[in-house]
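Undergrad: sequence plus the predicted model coming up.
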Amino acid sequence: MITKKVPFYSLGYVTESLGRDLLSAFGGVLESNWFIRGPRSERFEGVFAKYCGAQFGVGTGNGLDALTLMLRASIELGYLKRGDEVIVPANTFIATVLAVCAAGLVPVLVDPDRETCNLDVSLLEGACSERTRAILAVHLYGRLADMPAICEFAKAKGLLVFEDAAQAHGAELDERRGSTGSPTETRDERLETKDERKVARSTAAAYSFYPTKNLGALGDGGMVVTDDAELARTVRMLGNYGSERKYVNKYVGVNSRLDEVQAAILLEKLPHLDGWNARRREIAARYCSEIKNPLVRVTPVPANPLSHVWHVFPVFCERRDELQSFLSARGVETLVHYPIPPHLQEAFTGASDSLLRHGVLPVAEELARTELSIPMGPGLGDDDVSRVIEALNEFV
């Protein structure tokens, strides 16, 4: 009889470990009577941008809005124009594709690399047309896409690069001549080498602060980070009804702003993010080395461990549904990310090339059919990790 389940992710661990601080942060907002576009959101924008190695951060209402406004601002500034094509990995949460469509651009879906599950750089050339103007890289599951290779290709083709970093809070590139730096360095010390951070290699990156993210709010929230001052200014205007000065509207904007409550909560959580990510890496290392079932495939730990924050730990099995039931019976909670790839969603069934363009996508469809996400998070104990590994290895 199962007496205790291994949770897929424990929201309670994070909130309980910071309980008093979170209550104090919320109380401070309540007492201030300032709930929108106040000092806390302004401070968090600056702190998180610096954490990412970027100059500017602009809070939004959610991650989808961050993606959409990042692209819309690029159109308003003339970097892109409506109808341009944007290369997007074919296995991603549909929000990535929705944002491209919402901005009036055309997603071009490209199959992923089977091992990393991220954009397959070798397929970029074949995906380009005379209308291709940008690449939107997705750091799926918390693993950075191959940004140096993507940016090198984009530079040669004259393309812009954007990032969907919704699952990759704290992931870092390794651009210090093969060294990740001393493990005793603080993040601020590592950031002294500005080009180490991935954001510096792209036009802008969009983050989500959905509650289950590595850095999550107590509701929805998002942010665009960039080194482009005009892009940041335009994103801010678009998210504030198209206005920089009250009642003066330059653009046809929307209402999408990070509120003071969420900013206050995120300010309290951010100092703990590196520690939480380090625990995720410890768990992932055990999974990768101790899961020995030939029926279950795991993605490898990258050569630079800092480039992966393991938002999700995926395993792949041709008998995915059987495996999920097997684990459930042993008290191990799991989820599937994502069972239907964007190009097979009803929303895009029969879509013309003017809305969505793609060829055959066998790897994306295989990953959708076989992926199963197992428990991951800083609240997972060593005994829980052992139970998950044992259960996976017992599946026959």
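TA: Great, that's in hand.
Undergrad: going forward, measure contacts between C-alpha atoms and count neighbours the same way
TA: Noted.
Undergrad: so Arg82 makes contact with Gly104?
TA: Yes: with contact defined as C-alpha atoms under 8 Å, Arg82 reaches Gly104; the gap is 5.0 Å.
Undergrad: between these two, who's got more neighbours?
TA: Neighbours per residue, other C-alpha atoms under 10 Å: of Arg82 and Gly104, the larger number sits with Gly104, 18 against 14.
Undergrad: tell me the SS of that one?
TA: coil (DSSP: H, G, I helix; E, B strand; the rest coil).
Undergrad: OK, contacts around it?
TA: By C-alpha atoms under 8 Å, 6 or more residues apart in numbering, Gly104 lies in contact with 82-83.
Undergrad: separation between it and Asp65?
TA: Separation of Gly104 from Asp65 (C-alpha to C-alpha, to the nearest Å): 14 Å.
Undergrad: got another, please set it beside the one above:
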Amino acid sequence: MQFIDLKRQYAALKPAIDARIQRVLDHGQYIMGPEVAELEAALAAFTGRKHAITVASGTEALLIALMALGVQAGDEVITTPFTFVATAEVIVLLGATPVFVDIEPDTCNLDVRQVEARITPRTKAILPVSLYGQVPDMDELLALAARHGLPVVEDAAQSFGARYQGRPSGSFGAFGCTSFFPSKPLGCYGDGGALFTDDDALAQAAREIRVHGQSRRYHHSRLGVGGRMDTLQCAIVLAKLDRFAWELERRQTLGARYTALLSATGLPQTGQLGLPTVRPDRDCVWAQYTVRIPSTRGPGREAVQAALQAQGIPTAVHYPVPLHHQPAYAALCCPECCPESLRAGREVMSLPMGPDLTEEEQGRVVEALRGCLEEAHA
């Protein structure tokens, strides 16, 4: 069993993907070819944003967004420590300081109630992460940001296709940013990403920054990076878009089925297993289906992972060590802060997930997990 079965996905899309790739090979415009503009138009329509700007990766999307907003040395950006390192990495690369705010224990998203207390005169932006495929409390966060005159940048790398109160992920704040890393809900076959905005000036800044700050050829009006998304990768995402609505529906069906099957085992009721929560005013695209294995009520996560692996069932941990305990970032925050992030890092475990997971495979995962937890509890 694959953790995410990209080979199975490719088999279903092979004619469309191969044709798209061949078209690029035929016209030979590997940098900023026609597929780039075509994909940007499709992404803008999908998110309902005025502008979509493709870039080299999700990390570049975050970096370019912050650069376009003028984040620089001495500034602070509020974010979560329970995320992939890129979220804070781009802040530090610009000479600014990430200010970490803890997560909600049930969704693992930024706890918006704790944000205002961390705002200072140096705060330049707020960067929430739509973790595991679910958008955080954006209405509350945007209202708070507006009161303080702060832009919000949504890190939607794991939630492209999700909706919050009817609005798509990526459509919130000054910028929405996403990743097309292969394992993401909408992925290419390498690195890629995109930014979304309704602001003409910010869009122009982002477009210039991604080509080394050029406003026209060899005229560099601002600092920039080499941040373009390759034409071939854009072509692959275009081919995948034709199946994406089905994949989103399938992900939500499988996510709900995981929750129902695992609830029926009785393990959540005994405290041996924690299930993810989805708020009633939003959905989740299940970039990961992530459960909690409390170490105080059973064998512990590592033992569970080993038992599942012995049965051919892969798992993953997103993320074992929060950023404020990572060596490169430890000095930015006291070790005792963000206790929910630390607890999540000890307990979370992601199960195989993806639109091409079968019900039979899902049943195997549930039965194996039930078996090893019940055996340990006996």
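TA: That came through fine. No experiment lies behind these values; they were computed from the predicted model shown.
Undergrad: which stretches in the stretch 101-250 of the second structure count as strands?
TA: 123-127, 153-155, 163-164, 167-168, 175-179, 193-197, 214-216, 219-220 (DSSP state E, counting those that start in this stretch).
Undergrad: list of residues touching the last one?
TA: Where contact means C-alpha under 8 Å, 6+ apart, the residues beyond strand 219-220 of the second structure that reach it are 212-214.
Undergrad: residue range for that strand in the first structure?
TA: Under TM-score structural alignment, strand 219-220 of the second structure corresponds to residues 248-249 of the first structure.
Undergrad: mean distance between that stretch and the second structure after superposition?
TA: Mean deviation of stretch 248-249 of the first structure from its aligned counterpart in the second structure after superposition (mean C-alpha distance after the TM-score superposition for the first structure): 0.7 Å.
Undergrad: where do the helices sit along the second structure?
TA: Applying DSSP state H to the second structure gives helices spanning 6-27, 34-47, 58-68, 86-93, 138-148, 200-209, 231-264, 267-270, 301-310, 339-347, 359-377.
Undergrad: Val235 of the first structure reaches Val58, doesn't it?
TA: Yes: between Val235 of the first structure and Val58 there is a contact under C-alpha under 8 Å: 7.1 Å.
Undergrad: and Ala306 of the second structure, how many residues sit next to it?
TA: 15.
Undergrad: spatially nearest residue to whatever residue of the first structure lines up with Lys50 of the second structure (excluding sequence neighbours)?
TA: Matched by TM-score structural alignment, Lys50 of the second structure corresponds to Gln55 in the first structure. Counting by C-alpha to C-alpha, 6 or more residues apart in numbering, Gln55 of the first structure lies nearest to Asp227, which is 4.9 Å off, once chain neighbours are set aside.
Undergrad: which residues touch the one you found?
TA: 54-56, 200, 203-204.
Undergrad: mind doing that once more with 6 Å?
TA: If you count contacts by C-alpha atoms under 6 Å, 6 or more residues apart in numbering, Asp227 of the first structure has them with 54-56.
Undergrad: once you drop chain neighbours, what's closest to the spatially most central residue of the second structure?
TA: Centroid-nearest residue in the second structure, with C-alpha atoms, centre = their mean: Gln158, separated by 2.2 Å. Closest residue in space to Gln158 of the second structure, ignoring its immediate chain neighbours: Gly133 at 5.0 Å, by C-alpha to C-alpha, 6+ apart.
Undergrad: can you find the partner of that neighbour in the first structure?
TA: Aligned partner of Gly133 of the second structure by TM-score structural alignment: Gly142.
Undergrad: what is the burial count for that match?
TA: Gly142 of the first structure: 23 neighbours (other C-alpha under 10 Å).
Undergrad: residue contacts, it?
TA: 167-168, 308-311.
Undergrad: mind doing that once more with 7 Å?
TA: 167-168, 308-312 (C-alpha atoms under 7 Å, 6 or more residues apart in numbering).
Undergrad: re the thing from before, nearest to Gly158 of the first structure, of the contacts of Asp227 of the first structure?
TA: Ala54 (22.3 Å; C-alpha to C-alpha).
Undergrad: which residues does the closest one contact?
TA: 199-200, 225-227.
Undergrad: across to the second structure, which of these hold up?
TA: For these, the aligned pairs still in contact in the second structure (both residues aligned by TM-score structural alignment, their matches' C-alpha atoms under 7 Å) are 200, 225-227.
Undergrad: now the contacts of Gly142 of the first structure in JSON lines, with distance to Leu372 of the first structure?
TA: JSON lines is the format used below for those (distance: C-alpha to C-alpha, whole Å):
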{"residue": "Gln167", "distance to Leu372 of the first structure": "17"}
{"residue": "Ala168", "distance to Leu372 of the first structure": "19"}
{"residue": "His308", "distance to Leu372 of the first structure": "18"}
{"residue": "Val309", "distance to Leu372 of the first structure": "18"}
{"residue": "Trp310", "distance to Leu372 of the first structure": "14"}
{"residue": "His311", "distance to Leu372 of the first structure": "13"}
{"residue": "Val312", "distance to Leu372 of the first structure": "10"}
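Undergrad: perfect, that will be all.
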